[in-house]
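In: Sequence and predicted structure, then a few things I'm wondering about:
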Amino acid sequence: MTILGIDPGYGTIGYGVVRFDNMKFTPVQYGAAKTAPGTPMHLRLCEIYDDICTLVDTFHPDEVAIEELFFSKNVTTGIQVAQARGVILLALAQKGLHPVSYTPNQVKLSVVGYGGAEKKQVMEMTKSILHLTKLPRPDDAADALALAICHGHSRQAMRYEGLL
């Protein structure tokens, strides 16, 4: 199964593509799509839409994992990220995909084994699980890879429980 993990944003959208087969993860590609600061938001959203469609057309994922939004301090930034996430969900839906959302704590628990893990711990475990020689960069790509790993673990658990 090919899993596309997406860390939504409006300036940087992390993505990670992995193959998952019987609890073995193999990295395919990871990186980030970027939009330029100062570009009007409606044009940034168009770029994000096009980038997601290109990722899907290039890698043909079987399943997609996307991070659930978490609002902390800056509501304006949160609204912009929510707009970008909506465009990402639209692009995925139009490509016939049904993304599964995971909270940051679910990802940490799945990848590290502790829902309160630090970002560095998640990045180190992601590197280890995928047998990478260095930490995945940028951070948004590392987050997207961790989302894909979380989804693979979730699917495997569902199989063991007879839910799939």
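Out: Right, received. Where do you want to start? Numbering: from 1, shown residues only.

In: all contacts plus neighbour counts: C-alpha atoms, from now on.
Out: OK.

In: Do a quick rundown of the helices in the protein.
Out: 41-59, 75-94, 104-112, 119-129, 139-160 (DSSP state H).

In: wait, what's in contact with the closest residue to Pro136 other than its chain neighbours?
Out: The shortest distance from Pro136 to any non-neighbouring residue, by Cα to Cα, 6 or more residues apart in numbering, is to Ala142 (5.2 Å). Counting by Cα atoms under 8 Å, 6 or more residues apart in numbering, Ala142 touches 14, 16, 30, 123, 126, 135-136.

In: want to compare, so here's the second one:
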Amino acid sequence: MIRVIGIDPGLRNLGWGIIDVSGPRLSHVANGVIVSQGDDLARRLLSLHAQLTRVLVTYRPQSAAVEQTFVNKDGAGTLKLGQARGIAMLVPAQAGLEVGEYAPNTVKKTVVGVGHADKGQVAHMVRMQLPGIEIAGPDAADALAIAICHAHHGGASGLAAAVARASA
């Protein structure tokens, strides 16, 4: 069994979701949304770091994945998101984990089947793959989708091998 954390970076809200992968089976462990605290950028980033570190210490994942940042028209907003993404990559790296990175369209295509799915479709398919869970919000649903994507793309080696055998 491999425990995987998926992280959906955000400066205000950082989603996280943890699954266990055992062969072709996925099971939900936990999910949540970290809300940054502080009046300035440095304090908000520090808050994200401290809270995400607590999540990793509590759940002890063995593999991590982060969604890649897309560049939009707001350069300042993209830069701030990139800094939050740096925290999302730094914390697992500090815990000694390899960190996979996935484009938003790759995550959506893996979980939903289409690369331009909306957040509602992503949450629905996460619920289908992890029945009975309560999702802490759209950011947590995205984080769980990132973890599922990582499992399917080799981040949790046992599942990738099982999927390859099943499709042959």
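Out: Ah, there it is. Because the structure is predicted, anything quoted here is derived from the model rather than measured.

In: For the contacts of Ala142 of structure 1, pick the one with the most neighbours.
Out: Gly16 (29 neighbours; other Cα atoms under 10 Å).

In: hang on, isn't that residue packed against Phe25?
Out: No. Look at Gly16 of structure 1 against Phe25 with Cα atoms under 8 Å: they stay out of range, at 11.8 Å.

In: What is the neighbour count of Glu63 of structure 1?
Out: Residues near Glu63 of structure 1, counting by other Cα under 10 Å, number 17.

In: Contacts only, for the residue lying closest to it once chain neighbours are set aside.
Out: Nearest in space to Glu63 of structure 1, with sequence neighbours left out and distances taken as Cα to Cα, 6+ apart, is Ile3 at 5.0 Å. Shown in contact with Ile3 of structure 1 (Cα under 8 Å, 6+ apart): 17-20, 61-65, 148, 151-152.

In: Could you tell me which of these belong to strands?
Out: Among the contacts of Ile3 of structure 1, the ones falling in strands (DSSP state E) are 17-20, 63-65.

In: Would you format those residues as a markdown table with distance to Gln156 of structure 1 included?
Out: Putting those into a markdown table (distance: Cα to Cα, whole Å) gives the following:
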| residue | distance to Gln156 of structure 1 |
| --- | --- |
| Val17 | 17 |
| Val18 | 15 |
| Arg19 | 13 |
| Phe20 | 10 |
| Glu63 | 13 |
| Val64 | 15 |
| Ala65 | 14 |
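
In: Which one of those residues is nearest to Thr35 of structure 1?
Out: Nearest to Thr35 of structure 1 among these: Val17, at 20.3 Å, using Cα to Cα.

In: Verify the stated contact: the closest one with Phe25.
Out: No. In this structure Val17 of structure 1 lies outside contact range of Phe25 using Cα under 8 Å: 10.0 Å.

In: More neighbours: which of these two?
Out: Comparing Val17 of structure 1 with Phe25 by neighbour count (other Cα under 10 Å), the higher total belongs to Val17, at 27 against 20.

In: and the gap between the residue nearest to that one when sequence neighbours are not counted and Gly116 of structure 1?
Out: Take Val17 of structure 1 and drop its neighbours on the chain: the residue closest to it by Cα to Cα, 6+ apart is Leu4, 4.6 Å away. Remark: distance between Leu4 of structure 1 and Gly116 of structure 1 (Cα to Cα, to the nearest Å) = 24 Å.

In: Repeat that for Ala84 of structure 1.
Out: With Cα to Cα as the criterion, Ala84 of structure 1 and Gly116 of structure 1 are 26 Å apart.

In: higher neighbour count, these two?
Out: Per other Cα under 10 Å, whichever of Ala84 of structure 1 and Gly116 has more neighbours is Ala84, with 24 against 12.

In: so that one makes contact with Glu47?
Out: No. In this structure Ala84 of structure 1 lies outside contact range of Glu47 using Cα under 8 Å: 10.0 Å.

In: you'd agree Ile133 of structure 2 is up against Val29?
Out: No. The pair formed by Ile133 of structure 2 and Val29 falls short of the contact definition of Cα under 8 Å, at 9.3 Å.

In: Which of the residues in stretch 61-78 of structure 2 are classified as buried?
Out: In terms of neighbour count (16 or more other Cα atoms under 10 Å), stretch 61-78 of structure 2 has its buried residues at 61-69.

In: Mind telling me what the residue nearest to Val17 of structure 1 corresponds to in structure 2?
Out: Matched across to structure 2, Leu4 of structure 1 falls on Ile5, judged by TM-score structural alignment.

In: since we're on that match, how many residues are nearby?
Out: 31.

In: Quick check: which of the helices of structure 1 is nearest to Tyr10 of structure 1?
Out: Closest among the helices of structure 1, using Cα to Cα: helix 75-94, at 5.5 Å.
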